[in-house]
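# sequence and predicted structure below; questions after.
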Amino acid sequence: MHQQFTSPTGVRFLALMREGKGLKPSARAVGIDKGVGYRWLRDEYLRFRSEGLDHGQAQAQLGFASSKAEEWKEWFLTHDGRHHLQLDLTVEEQFWASYSTGMSLKGAGASVGLKHTTVYRWVYRRFVELRRHSALGQVTKDLRLSFNTAARWEAQNKKEIEAEKARVQQLDRDAIRAARVIAERVAAPLSPAQKRRVLREVRYWDLVGSGASNAAACRMLGVSRTIGTRYRSQRAARPRASTKPPSGRYLCLRERLQMADLLRMGCSLRAIGRELGRHPSTIKRELDRHRDIKGRYLPHVANHDASRQRLRPRERKLSASPHLRSLVQAKLTSHWSPEQICGWLSLRFPTNPGLRLCPETIYQALLFHDHGGLQMEGKPRLRTGRKIRKHRWRTGPGRDPVVQNMTMISDRPAVVETRTEAGHWEGDLIIGPGSISAMVTLRERKTHYGIVINLPYGHTAALTNHAIITALAGLPAHLKRTLTWDQGVEMARHQELAQATGLQIYFAERSSPWQRGANENFNGLVRQFFPKGTDLSVHSADRVREVCGELNTRPRKSLGYRTPAAVLHAEMEGVSRLRRV
């Protein structure tokens, strides 16, 4: 048999919904399926409508807004609480029209082709409706009932009303008892197994904080890597709550449980205060704050509400300002990073502190489940595409070099590190699946200007040289000073490249990508448009140029939130003016 929304489980579910928990969390908390929750919400909505509330008021009482509410509204307007096997309303209207002319019940029923049992049920239903606001004698006269029939129906109606009251009272008692059991279970101390799990998670994060990888930490704790991944996902999905227990100044869960029991026993506020060792005004304030709309006091819900209110929650800045939220969402859609967005806001609105943000605010809005008001469903939240924060794991040693006659990065001029002189480039390849297709990526250190060239059919040394020579052909000599690369085989003919372009080529140490940090950062930006594991040969030259244009017109914090294209253009114009002078 299906559970009803008036059952103890249904009462707890609806209480959680009114608290604003949401459908899925509320259903999960009471152990029901989401479909059962929808059915209970519909039944509660129809009950509110039958009591005279309109559509908006019923939704507000539920604490739930959904497209399904419109279906419930239509169902209520068309069915009016009638059974799904009901006759057409016009048939019932014809019956009442015939009965009002003075015909007998059987005669009026026969005139519309119905048996007397159906019309008796209709008349009894009308009797119950009229008795809610009219006297028995008046109803008997209006419906032309005999004295015996009216007396029998009156007794039956009273019996049904008393049974409904008793059922509701029993359901209330069951709901309060069930809420107490759950609250006591939550307030009970942790079992030994739960304590071990909590301690294991604390030790896991201590190991990760000391530099251990996920695999190493799990190996030292004797658990699988899946458990470590679960820890990371759960921690990224929600901010860590404070473990500091409340002081004795505040009521605890056990006191609230005892208070609920004493209230059911009919004790006065002073008697409850004496039993708990609290002032009666404390008990009164507790009840005034945490009783629901029906006057019931649920200790578990009250304790949760009190804990939340003790934190003095403040509305998030992105949630409170629709204008600021729309600006951030637009820039995130354009693939800007949170730091770029915050820097742009400070330049665009220098006199408006209400439109200032910290990058961490955007990160938390994206990485935590509440989103902070951002609506990014179905879109990548960050350029990395991740939904949780990822720790930096250490990399192992690389292979032996295969490029001959290399000039190492230690011999590179010191002026390159200062970024005060333009024309110093860093380069690399991003590789497609199967190491077949590739793209050459170049980035200038001072201006941060980037170039991407597609190599759809291979990345041999000859093809790589040709791509770089073509890409840099239009630049003046003062913007072609040095090129820093890793020790990949695509640089096997680096001497020919240096002779053709006039570049001094230097090589980074093995497994040291941080020595080419500007280019590695640029590779991450490019991978946003050409993800790992995808075939790079399918992208046309026009598409690659479009991506370069978008990347070079983004503001950069290191450039004072100017764009790389503008800074490179200024470098070219500055030298041109000097030459004219």
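Good, I have the coordinates. Numbering: from 1, shown residues only.
# from here on, contacts and neighbour counts on C-alpha atoms
Noted.
# ok, now which ones touch Arg42?
Remark: with contacts taken as C-alpha atoms under 8 Å, 6 or more residues apart in numbering, Arg42 is in contact with Ala69, Trp72.
# Gln404 now?
Listed by C-alpha under 8 Å, 6+ apart, the contact set of Gln404 reads Ala492.
# if I look at it, how far off is Gly398?
17 Å (C-alpha to C-alpha, to the nearest Å).
# likewise Tyr124?
According to C-alpha to C-alpha, Tyr124 stands 89 Å off from Gly398.
# give me the more crowded residue out of those two.
Tyr124 (17 against 11; other C-alpha atoms under 10 Å).
# the more buried one and Glu154 touch, don't they?
No. Tyr124 is not in contact with Glu154 according to C-alpha atoms under 8 Å; the separation is 9.8 Å.
# quick one: residues in contact with the host helix or strand of Val91.
If you go by DSSP states H and E, Val91 is part of helix 89-100. Under the criterion C-alpha under 8 Å, 6+ apart, residues Leu105, Ala108, Gly109, Ser111, Val112 lie in contact with helix 89-100.
# hold the first one in mind and look at this next one:
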Amino acid sequence: MQGYSNTKGKEITYTERQLIERWHNKEKLSNRRIAQLLNKAPQTINNELRQGEVHLKIKTKYSALHAQEHHSVNKSHCGRPSKLTSDLNETISAGVRDKKSLEVILQELTGVCLRTLYHWVDKGWLDVKTHHLLYPHYKKAKKLRKTHPKRPYGLSIDQRPEEINHREAFGHWEIDTVLLTKEKNDCLLTLTERQTRFEIIRLIPNKSAQSVNTALLALQKETQFKSLTSDNGREFARLHEAVTCPVYYCHAYASFERGSNENHNRMIRRFLPKGTKQTTVQAVAKIETWMAHYPRKMFKYQTPFQMYRGG
């Protein structure tokens, strides 16, 4: 069995071509011997000598430099041409700056796939880079370890009916608060409808049970609440005073049990990052409207507003 190999990724280098030039032109070694020295197939050396031929006045010689230039030209023609154009670059980059995900931007394009968009970003071929994407890094999900809260405020999420778990009906909401700064300041009350992912955001004066209940009492006049799913924060300890529907509390340190709401909070952070000292009711309403009309892959790129209107 032959002891040489010339698999993909093991092309002849310029240093090896210089050795071939010396052994072939000066030392007059046979092609088979050169192949043994370089651990290549003899046919590979034959092809290489033909590729690097230069014709002089009297005889023909092998030139390592000529062979390398010929190889570089051939290499530049490898692969299919890129579909990236200046117009595509401008469209994709503008979408990323407008806080859209690549999945949503893709719906406006033709002839490319999502993997291609990520490839262009990774290679640095666009005006926007990886750190401009919404969530460029992902951590491995931790294993579930259910921990029951020390002071349960009401029903456990384990008691939540399968109808709610499977998102079969409209009117079941996940609730949370989003802090803007560590100091005592205005904060956001967020509610996400589980079936349609429709979002409600309200600016409340502080993170207290009284502020949360006041906002919920006002919302009940225009919104249908069949159930609420909450974490075990103290601001949600008195939800039963504000709503008549069942309230289910997640396990401790298990924010993923309100996954839809947590993902929506991340979307809000695109506009109000941590440390935002001031915002207005008008600005919050604008974010709420933007989220309601943001296309969702899970709904075949329909918006929560379209789903909500159908609900």
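Here it is on my side, so go on. What you see is a predicted model, and the numbers here were worked out from it, not measured in a lab.
# let me see the TM-score of these two.
The TM-score (TM-score structural alignment, normalised by the length of the second structure) is 0.77; 289 aligned residues with a C-alpha RMSD of 3.7 Å.
# and the contacts of helix 89-100 of the first structure, which are buried?
By neighbour count, with 16 or more other C-alpha atoms under 10 Å, the contacts of helix 89-100 of the first structure hold Leu105, Ala108, Gly109 as buried.
# inside helices: which ones of those residues?
The helices, defined by DSSP state H, take in Leu105, Ala108, Gly109 from these.
# is it possible to export the residues you listed to a markdown table including distance to Tyr45 of the first structure?
Output for these, formatted as a markdown table (distance: C-alpha to C-alpha, whole Å):
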| residue | distance to Tyr45 of the first structure |
| --- | --- |
| Leu105 | 35 |
| Ala108 | 36 |
| Gly109 | 34 |
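# I'd assumed Met307 of the second structure was in a helix, is it?
Yes. The assignment for Met307 of the second structure (DSSP: H, G, I helix; E, B strand; the rest coil) places it in a helix.
# what lines up against it once you look at the first structure?
Using TM-score structural alignment, the partner of Met307 of the second structure in the first structure is Val567.
# which residues of the stretch 201-311 of the second structure fall in strands?
Listed in chain order, the strands of the stretch 201-311 of the second structure (DSSP state E, counting those that start in this stretch) span 227-230, 247-249.
# the last one against the first structure, how far on average?
For strand 247-249 of the second structure, the mean distance from the matching residues in the first structure following superposition reads 1.0 Å, by mean C-alpha distance after the TM-score superposition for the first structure.
# same question for the longest one.
Mean deviation of strand 227-230 of the second structure relative to the first structure after superposition (mean C-alpha distance after the TM-score superposition for the first structure): 0.6 Å.
# chain center to that strand: distance?
Averaging C-alpha positions (C-alpha atoms, centre = their mean, to the nearest Å) puts strand 227-230 of the second structure 28 Å from its chain's average.
# helices or strands up against it?
Packing contacts for strand 227-230 of the second structure, counted by 3 or more C-alpha pairs under 8 Å, 6 or more residues apart in numbering; DSSP states H and E, involve strand 172-179, strand 247-249.
# nearest to Gly259 of the second structure, out of the ones you listed?
In terms of C-alpha to C-alpha, the element of those nearest to Gly259 of the second structure is strand 172-179, at 8.8 Å.
# that closest one aligns to what range in the first structure?
Under TM-score structural alignment, the match for strand 172-179 of the second structure is residues 424-431.
# correct me, but His172 of the second structure touches Glu193?
Yes. Contact criterion C-alpha under 8 Å: His172 of the second structure and Glu193 qualify, at 5.8 Å.
# pull out the buried positions in the helix holding Val91 of the first structure.
The neighbour-count check on helix 89-100 of the first structure (16+ other C-alpha under 10 Å) flags Glu92, Phe95, Trp96, Ser98, Tyr99 as buried.
# nearest to Val489 of the first structure among these?
Taking C-alpha to C-alpha as the measure, Val489 of the first structure sits nearest to Glu92 out of the buried residues of helix 89-100 of the first structure, at 89.2 Å.
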